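Chemist: coordinates only, no sequence provided:
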């Protein structure tokens, strides 16, 4: 298994565990990741999910699979390669509880996208971010979809077109990262955040995630009414 999964006090930690290969993810790993995120959010007492990694790299992207003897059709490419990637993104979006990316090192390509898809991104000052797919003339439209409503479109366009690798400070300045902490205190920062979340009621945390997921697609009045309904539901349950 290339994922390590632990749970304590309603906090599930899913850790990418292929450090000798930069935590590159194969298609089977993506399916496993999507299933793990979905399962972690399904528990009645689930409060949050932390996506982390072992070794110096968070995730250097998607690993190259075995070469095909024949060129796949567009339909085959969609089902074999694209759908597992989208399933990983959607598992995070659809999770009923917040998902936190704990990025301790380089997050490149798919690694950058999956971290961006999370609701909160805590970065070590050793973290780096890039979308380098255009080096091979591959438009990273799937990764770009993970950035929607998470990162300013102009920043996403810059990362894609320039092939630049930005540091954690720049990522925080542009909204890609929620906060940056010194690497020496990175683990402590994650523990402190998860301890705070673990002390909150699941119903309140689920309301926050539902609002984060849905409100950005609403006009302002609808978003306010949606928030009011969520709050009323939480208050009536306490």
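Modeler: Ah, there it is. The shown structure was predicted, so the numbers you read here are calculated from the model rather than taken from an experiment.

Chemist: going forward, measure contacts and count neighbours with C-alpha atoms only.
Modeler: Fine.

Chemist: strands along this protein, start to end?
Modeler: Assigned by DSSP state E, the chain shows strands spanning 3-8, 11-16, 48-53, 99-103, 106-108, 120-124, 128-130, 166-167, 179-181.

Chemist: let's have those strands in JSON lines, adding distance to residue 32 and mean neighbour count.
Modeler: JSON lines is the format used below for the strands of the chain (distance: least, C-alpha to C-alpha, whole Å; neighbours: other C-alpha atoms under 10 Å):
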{"stretch": "strand 3-8", "distance to residue 32": "8", "mean neighbour count": "14"}
{"stretch": "strand 11-16", "distance to residue 32": "11", "mean neighbour count": "23"}
{"stretch": "strand 48-53", "distance to residue 32": "13", "mean neighbour count": "24"}
{"stretch": "strand 99-103", "distance to residue 32": "16", "mean neighbour count": "27"}
{"stretch": "strand 106-108", "distance to residue 32": "19", "mean neighbour count": "26"}
{"stretch": "strand 120-124", "distance to residue 32": "21", "mean neighbour count": "25"}
{"stretch": "strand 128-130", "distance to residue 32": "24", "mean neighbour count": "26"}
{"stretch": "strand 166-167", "distance to residue 32": "29", "mean neighbour count": "16"}
{"stretch": "strand 179-181", "distance to residue 32": "28", "mean neighbour count": "20"}
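
Chemist: distance to residue 84 added to those strands, as TSV?
Modeler: As requested, these are exported to TSV (distance: least, C-alpha to C-alpha, whole Å):
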stretch	distance to residue 84
strand 3-8	16
strand 11-16	16
strand 48-53	17
strand 99-103	19
strand 106-108	18
strand 120-124	22
strand 128-130	21
strand 166-167	27
strand 179-181	29
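
Chemist: take the one below as the second:
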């Protein structure tokens, strides 16, 4: 097992396991801010893109696993405190575009990417799982898209979740803040495998090893063909909607209420 980190990395831990048996290497990317439940700050998004680009070009990596540090969370989503720092419309739009570029990088990577969900996958964490090719969940995993509670919507999840879990489950999770346990996630297609928590990484590694043993050009081509219906133009509509929502009084109230650990008082403006 070897490790690699880009010079500026602050939130990702990257380890590569090369079995040396003719199969390609498997890289494990760990979101590594467990004290914040692996919340995604602004530095996370370019770090993940850069890491995936490096792995796709290193000539030996054939599969990727993304997971979270600790046993409580895959990722609890975007770092809400960092949203409060977005003070003008240009910064809000650029932030949304940065997130979308990263989700696109996961979808467009020629490498098969497995989400090993080890706890809470909320907001951006749930969206990242949706961007991955396969989701392996621990029995303790919980999925949710609670952005409406802070006056926002899951910009990527609102585009991808309907194709994965259906429009009505997407609406229930968005409008009602419905949290989905691992068994329900398996039933509705949000997860493809559910295993005991202690078996999560062995199961993810075994699956990644199977992917890594396949012909890499065939895997890359197959992934591209499966995703051929993905419409990148939707990202512009989502970014515009989120930029508008970020500027509302309700979003400011939702973020302030979250940080103040109180119930928000929304007024529809």
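Modeler: Great, that's in hand. Worth saying up front: this structure is predicted, and the values here are computed from it rather than measured.

Chemist: re earlier: among the strands of structure 1, which is nearest residue 31 of structure 1?
Modeler: strand 3-8 (11.2 Å; C-alpha to C-alpha).

Chemist: on average, how far is the closest one from the matching bit in structure 2?
Modeler: Once the two are superposed, strand 3-8 of structure 1 sits an average of 1.3 Å from its aligned residues in structure 2 (mean C-alpha distance after the TM-score superposition for structure 1).

Chemist: now that strand: which residue numbers in structure 2?
Modeler: Aligned using TM-score structural alignment, strand 3-8 of structure 1 spans residues 12-17 in structure 2.

Chemist: hmm, who's touching the matching stretch?
Modeler: If you take C-alpha atoms under 8 Å, 6 or more residues apart in numbering as the criterion, stretch 12-17 of structure 2 is touched by 1-5, 25-32, 44, 47-48, 61.

Chemist: could you redo the last one with a cut-off of 10 Å?
Modeler: 1-6, 24-33, 38, 43-44, 47-48, 51, 55, 60-61, 63-69, 205, 209 (C-alpha atoms under 10 Å, 6 or more residues apart in numbering).

Chemist: what of stretch 182-189 of structure 1?
Modeler: 102-105, 122-127, 180-181, 191-192, 194-195.

Chemist: list the buried ones in that stretch?
Modeler: 183, 186, 189 (16 or more other C-alpha atoms under 10 Å).

Chemist: mind checking which of those residues are in helices?
Modeler: Among these, DSSP state H puts 186, 189 in helices.

Chemist: in a markdown table: the buried residues of stretch 182-189 of structure 1, plus distance to residue 116 of structure 1.
Modeler: Output for these, formatted as a markdown table (distance: C-alpha to C-alpha, whole Å):
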| residue | distance to residue 116 of structure 1 |
| --- | --- |
| 183 | 19 |
| 186 | 18 |
| 189 | 19 |
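
Chemist: which member of the buried residues of stretch 182-189 of structure 1 is positioned nearest residue 96 of structure 1?
Modeler: Comparing the buried residues of stretch 182-189 of structure 1 against residue 96 of structure 1 with C-alpha to C-alpha places residue 189 closest, at 23.2 Å.

Chemist: how close does the aligned residue in structure 2 for the closest one get to residue 104 of structure 2?
Modeler: Residue correspondence to structure 2 (TM-score structural alignment): residue 189 of structure 1 is matched to residue 203. In this view, residue 203 of structure 2 and residue 104 of structure 2 are 26 Å apart by C-alpha to C-alpha, to the nearest Å.
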